[in-house]
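Trainee: structure for the following, please:
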Amino acid sequence: MFGGIGIPELLLIFGILLLLFGARKLPEIGKGLGEGIRSFKSSLSGEEEEKKEEKVVKAKEIEAEVKKEEIQPSTKVEEKTQA
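Mentor: Okay, the predicted model is just below:
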């Protein structure tokens, strides 16, 4: 299953945890682990969204620069023809 760990090994680990922490404490530990994993995943997805937003901002800046460059040469040509 998980890198050579099968069902019997998982049951043994669960049994040891049950003996160490007791039946009442295990759900609390599981809940805490679940929340930690969810938090970790959401922080990873948050970083990905920030990177996407940065790319969009950079793309808009480049697009604005290209538009400025397209507009500026045409005005310079008009100035030369008028002079």
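
Trainee: going forward, measure contacts and count neighbours with C-alpha atoms only.
Mentor: Fine.

Trainee: tell me which other helices or strands the helix ranked longest in the chain touches.
Mentor: As assigned by DSSP state H, the longest helix anywhere in the chain is helix 25-82. Identification of packing neighbours for helix 25-82 by 3 or more CA pairs under 8 Å, 6 or more residues apart in numbering; DSSP states H and E yields no helix or strand.

Trainee: another sequence for comparison is provided below:
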Amino acid sequence: MIGGLGIWELLIILVIVLVIFGAKKLPEIGGGIGQAISNFKKATTEPSEIDVTPKKEKEEDKDNA
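Mentor: Here you go, the predicted structure:
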């Protein structure tokens, strides 16, 4: 049992998705979902890349004014 869903519930969901999107779209949908999960995990584990230190160019412009 995965998250309260049994094997029959998962099979019914898979059949519904197959009917709605068709067999040719399933690999694209699966790849998109996998990439989204991967990006989400990467974003939550990596430190923020925002640099808040002032650049020297901006300081030099203020001195010349």
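
Trainee: give me the distance from the longest helix of the first structure to the chain's centre.
Mentor: With CA atoms, centre = their mean, to the nearest Å as the basis, helix 25-82 of the first structure stands 12 Å off its chain's centre.

Trainee: the most centrally placed residue in the second structure: what's it in contact with?
Mentor: Central residue of the second structure (CA atoms, centre = their mean): Ala36, 2.7 Å from the mean position. Contact analysis of Ala36 of the second structure by CA atoms under 8 Å, 6 or more residues apart in numbering lists nothing.

Trainee: please tell me how far it sits from Met1 of the second structure.
Mentor: Note on Ala36 of the second structure: its distance to Met1 of the second structure, by CA to CA, to the nearest Å, is 24 Å.

Trainee: next one: Lys80 of the first structure from Ser74 of the first structure, what distance?
Mentor: According to CA to CA, Lys80 of the first structure stands 10 Å off from Ser74 of the first structure.

Trainee: ok, now Ile7 of the first structure?
Mentor: 74 Å.

Trainee: since that was my last question, I'll sign off now.
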